[in-house]
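Engineer: fold the following for me, if possible:
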Amino acid sequence: MGTTLKKCAELAIVFVLKRKQIAETVTSAEAEVDLKTLIQVIELQWQYEVSSQAANDLNINKWNKVTLVPLAGDLRLLKESLISKAKAAVAALTENKNNKDQYIILLETIYCRIILLNRRRPGELQRLSLDIYEKSDGKESNYEEFSQVISPTERILLKKFKRVVNRGKRGRGVPVLPVVLTYRNTKIALHYRENFFNKENLYLFGNPNSTETIWDYKTLSKYANSCGPKNRKAITSTRLRKHLATLTQIFSMSKNDLRVACSCYGSHHGRTQRQLSIT
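Structural biologist: The predicted structure follows:
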């Protein structure tokens, strides 16, 4: 906020310099001096008199604030609702391949299901390019050389998930893991993609007939509200990540396991992860 006020004062100086008289009793020179004084005061005292006190008040208010995390029952309702709507959308597209509304529903349900499983930031998944997704396809054979050293559980996971690495916060690579059903629905969406997209839209989760992506948080909020959960406000991407961070603390993960888990987030270290779980 202090930076914004400083920018406003600088713009006001430019406005003053273009005029000789601001008001009947205030000259441009006087107004310029006052604005420069304001900028100097902001630079010298803002962090001590405003910023530090505001940060302290915000932290104090968090101490006794109830933390909302998604209920397991609500997440189950959301998942079942997404699967049901995706099936209906696929059936409608089979009958009419130019049904734009059903195609958007199919694309949005895929997006929400990946968010629900991976707890990704919406922007990271929202900007996943079609080129990156297609290049990651058909690489199952790369895992054959590890078949003798991985556990049976890991073999099952390799068959159930497709791994796509996308650019995350601060340029770090973050993995996205679509399950088999989501992967199949994505292939169906790509099959009908040419009916709704032009070549200029480079995003997997793009908005039909445009070059932009779908609305990230609005999409998740729309389907979260429509499934009839007990606590709608708790189903957001931020609270989903907080929910996962809380689980890592409940499981008493070791530092190494926590570091590996944090690397999947592609953004922060264990300290931030622990902070997420207690705020």
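Engineer: rest of the way, CA atoms for contacts and neighbours
Structural biologist: Will do.
Engineer: tally up the residues packed near I250, please.
Structural biologist: I250: 10 surrounding residues under other Cα atoms under 10 Å.
Engineer: distance of it relative to I278?
Structural biologist: 11 Å (Cα to Cα, to the nearest Å).
Engineer: also P70?
Structural biologist: From P70 to I278 the distance is 15 Å (Cα to Cα).
Engineer: so between these two, which is more surrounded?
Structural biologist: P70 (20 against 13).
Engineer: for the closest residue to that one other than its chain neighbours, which residues are in contact?
Structural biologist: Excluding the flanking residues, the one nearest P70 by Cα to Cα, 6 or more residues apart in numbering is A234, at 4.9 Å. Residues in contact with A234 (Cα atoms under 8 Å, 6 or more residues apart in numbering) are 68-71.
Engineer: can you redo those residues as CSV with distance to L58 and secondary structure?
Structural biologist: Formatted as CSV, those follow (distance: Cα to Cα, whole Å; DSSP: H, G, I helix; E, B strand; the rest coil):
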residue, distance to L58, secondary structure
L68, 17, coil
V69, 20, coil
P70, 23, coil
L71, 26, coil
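Engineer: so what's W46 closest to, chain neighbours aside?
Structural biologist: G2 (6.6 Å).
Engineer: doesn't I42 make contact with that neighbour?
Structural biologist: Yes: between G2 and I42 a contact is recorded at 6.7 Å, counting by Cα atoms under 8 Å.
Engineer: which one of those two has more residues nearby?
Structural biologist: Per other Cα under 10 Å, whichever of G2 and I42 has more neighbours is I42, with 18 against 14.
Engineer: distance check, G168 against C264.
Structural biologist: Distance from G168 to C264, by Cα to Cα: 10 Å.
Engineer: what about the two, which has more around it?
Structural biologist: G168 (20 against 17).
Engineer: residues contacting the more buried one?
Structural biologist: 124, 174, 266-267.
Engineer: so T211 sits against F196, correct?
Structural biologist: No: with contact defined as Cα under 8 Å, T211 does not count as touching F196 (11.5 Å).
Engineer: which other helices and strands contact the longest helix along the chain?
Structural biologist: For the chain, the helix with the greatest residue count under DSSP state H is helix 72-95. With contacts taken as 3 or more Cα pairs under 8 Å, 6 or more residues apart in numbering; DSSP states H and E, helix 72-95 sits against helix 100-118, helix 180-191, helix 216-226.
Engineer: and this one, please, so the two structures can be compared:
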Amino acid sequence: MLCGESLYTKCGHDRAQHPYIVQKMREVARFMIKVKELSKSVKTLEQLCVPQNFVLAITACKEVSSYNADSNLFKTPSLALKIGYSLKKACQISLGQSLMSGDTVTERNVKNFIKLIDSHWRTNISSKALNTLQQARWNKGNTITLTEDVMALQKHLRKQESKEKLRKNANTADWKVLAETLLCQIILFNRRREGEASKLLLTVYEKRNVKPPNQDVVKSLTKLEQQLCSELTRLEIRGKRGKKVPVLLTKDMLTPNDVLNGSREKIGLTKDNPYVFAKVERSTHIRGSDCLRKYAAVCGAKDPKSLISTQLRKQVATLCQIMNLKDNELDQLAKFMGHDIRVHREYYRLSENTIQLAKVSKLLLSLEKGSEVYKGRSLEEIQFSTDGMDTSSRVLKRDIDG
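Structural biologist: Okay, here's the model as predicted:
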């Protein structure tokens, strides 16, 4: 209960975090049910957090996460990792309670239990769970979203006529359709994380900056860039880990948004719901992932499963490699995406299968012709014919000019 109270104190003010709190409580509860099955003497989490019961905690964690000793793999490795974090957090809470109450016995036991977690939990649980997660990613299909699929989804979203229907007759069905389609359009256009766009607050939208941009900066821009500054509206929302991230809205997005906000009272939306894309029946927001999945399935896309916010963000990062952006341009993109440049280069700019097959294979095959043939040339300048290429031995039978 103290663990749940601590989580609620930290993020209970955000209703969107309530399911997360419930999830963490259920994880610890499942773990403790397994502990009680293995030992009749341990009844509470506090009784478990003593050095004598560390092996019991390891065993219970393995069983609740379906650990296979023969393959050294977990069926649910993420659960094993989460239990480790929650168990250490519970120990820290218990340590704080013992310090405040002057209970030196509990203090000593919990401190020693934390030392065991720091020294032995990784060997017995964490390293094996991480190894399971890494192996699951090997040879997994990892293609980026096709541009034509994005265009197909955008075209389908624009066909929805709920905006005019809602103006003429405010009703819940049309309000929901307009909210879902507009949310999808914002995620698609900005390549925003779906959770960030879904939590757009009504106060943030209403207090958006409508002042014209700085004229000194505008003069240094191209004619197209100056036009875009006047056409688009920028607002800032809360992103991952509390970071400030921007969202750009076109004029085609502002009008439907105003229609949505103007119809809230007419459809009976509760006043205490702070979200722009609110759920009519509850004081929470519409999930962007559900909206994308719903409309991707009916828009005629070749690969509807790839039309999710994560893949859309990765599409932008991968295309940056093709465009070869300058460092300052890459910095601006990374800030807009909501992460620093190091994360962008190490994680979001991972080489796709197509890039590796095309670029790296060209280099490897070229090396078999000898260094003198390609001396002083870049990968773009290297050209040869694949006719007659022996793929088994990787030997080119023709000359580079042939």
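Engineer: circling back: would you tell me which one of the helices and strands packed on helix 72-95 of structure 1 is buried the most?
Structural biologist: Ranked by mean neighbour count, these are led by helix 100-118 with a mean of 21 (mean count of other Cα atoms under 10 Å).
Engineer: for that one, which outside residues touch it?
Structural biologist: Applying Cα under 8 Å, 6+ apart, the set of residues contacting helix 100-118 of structure 1 is 79, 82-83, 85-86, 89-90, 92-93, 120-122, 125, 176-178, 182, 185-186, 189, 196, 205, 208, 219-220, 237, 240.
Engineer: about what we covered before: pull up the overlap in contacts between G168 and C264 of structure 1.
Structural biologist: Joint contacts of G168 of structure 1 and C264 (Cα under 8 Å, 6+ apart) are V174.
Engineer: how about the helices in structure 1?
Structural biologist: So, for structure 1 - with DSSP H - the helices run 2-17, 28-46, 52-63, 72-95, 100-118, 122-126, 130-135, 152-160, 180-191, 216-226, 237-250, 255-265, 270-278.
Engineer: list the contacts of the fourth one.
Structural biologist: Contact partners of helix 72-95 of structure 1, identified using Cα under 8 Å, 6+ apart, comprise 99, 102-103, 105-106, 109-110, 112-113, 116, 185, 188, 223-224, 227-231, 235.
Engineer: buried residues in that helix?
Structural biologist: Using 16 or more other Cα atoms under 10 Å as the test for burial, helix 72-95 of structure 1 gives 74-75, 77-79, 81-83, 85-86, 89-90, 92-93.
Engineer: repeat for stretch 37-48 of structure 1
Structural biologist: So stretch 37-48 of structure 1, judged by 16+ other Cα under 10 Å, has buried residues 39, 42, 46.
Engineer: returning to that earlier point: need the helices and strands packed on helix 72-95 of structure 1 in TSV (columns: distance to F15 of structure 1).
Structural biologist: TSV is the format used below for the helices and strands packed on helix 72-95 of structure 1 (distance: least, Cα to Cα, whole Å):
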stretch	distance to F15 of structure 1
helix 100-118	47
helix 180-191	53
helix 216-226	38
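Engineer: out of those, which is closest to K7 of structure 1?
Structural biologist: Evaluated over the helices and strands packed on helix 72-95 of structure 1, closeness to K7 of structure 1 peaks at helix 216-226, with 29.8 Å, by Cα to Cα.
Engineer: quick one: the closest one aligns where in structure 2?
Structural biologist: Counting by TM-score structural alignment, helix 216-226 of structure 1 falls onto residues 288-298 of structure 2.
Engineer: quick one: contacts for the nearest residue to H269 of structure 1 once chain neighbours are set aside?
Structural biologist: Spatial nearest neighbour of H269 of structure 1, chain neighbours left out: C262 (5.9 Å); criterion: Cα to Cα, 6+ apart. Contact partners of C262 of structure 1, counting by Cα under 8 Å, 6+ apart, are 268-270, 273.
Engineer: check the gap between E145 of structure 1 and K100 of structure 1 for me.
Structural biologist: For E145 of structure 1 relative to K100 of structure 1 (Cα to Cα), the value is 43 Å.
Engineer: ok, E144 of structure 1 next?
Structural biologist: For E144 of structure 1, the distance to K100 of structure 1 - Cα to Cα - is 40 Å.
Engineer: also P208 of structure 1?
Structural biologist: On the measure of Cα to Cα, P208 of structure 1 and K100 of structure 1 end up 8 Å apart.
Engineer: intersection of neighbour lists for the two?
Structural biologist: With Cα under 8 Å, 6+ apart as the test, P208 of structure 1 and K100 both reach F196.
Engineer: which residue in structure 1 aligns with K207 of structure 2?
Structural biologist: For K207 of structure 2, the aligned position in structure 1 is K135, judged by TM-score structural alignment.
Engineer: can you get me a residue count around its match?
Structural biologist: Around K135 of structure 1 there are 10 residues (other Cα under 10 Å).
Engineer: same check on F113 of structure 2?
Structural biologist: Using other Cα under 10 Å, F113 of structure 2 has 21 neighbouring residues.
Engineer: helix or strand for it, which one?
Structural biologist: Following DSSP states H and E, one finds F113 of structure 2 within helix 104-116.
Engineer: so how far is that helix from its chain's centroid?
Structural biologist: Helix 104-116 of structure 2 has its C-alpha centroid displaced from the chain centroid by 36 Å (Cα atoms, centre = their mean, to the nearest Å).
Engineer: just stretch 251-263 of structure 2 next, same as before
Structural biologist: On Cα atoms, centre = their mean, the centre of stretch 251-263 of structure 2 falls 27 Å from the chain's centre.
Engineer: what sits up against it?
Structural biologist: For stretch 251-263 of structure 2, using Cα under 8 Å, 6+ apart, the contacting residues are 163, 166-167, 170, 175, 178-179, 182, 185-186, 231-233, 276.
Engineer: so which of the residues you listed comes closest to V22 of structure 2?
Structural biologist: Using Cα to Cα, the contacts of stretch 251-263 of structure 2 come closest to V22 of structure 2 at V276, 24.6 Å.
Engineer: give me the aligned partner of that closest one over in structure 1.
Structural biologist: V276 of structure 2 maps onto L204 in structure 1, by TM-score structural alignment.
Engineer: state the number of residues packed around its match.
Structural biologist: Neighbours around L204 of structure 1, by other Cα under 10 Å: 24.
Engineer: any idea how far E154 of structure 1 is from it?
Structural biologist: 28 Å.
Engineer: before we move on, what about K160 of structure 1?
Structural biologist: Remark: distance between K160 of structure 1 and E154 of structure 1 (Cα to Cα) = 10 Å.
Engineer: rewinding a little: need the contacts of G168 of structure 1 in JSON lines (columns: distance to E200 of structure 1).
Structural biologist: Output for the contacts of G168 of structure 1, formatted as JSON lines (distance: Cα to Cα, whole Å):
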{"residue": "E124", "distance to E200 of structure 1": "20"}
{"residue": "V174", "distance to E200 of structure 1": "25"}
{"residue": "G266", "distance to E200 of structure 1": "28"}
{"residue": "S267", "distance to E200 of structure 1": "30"}
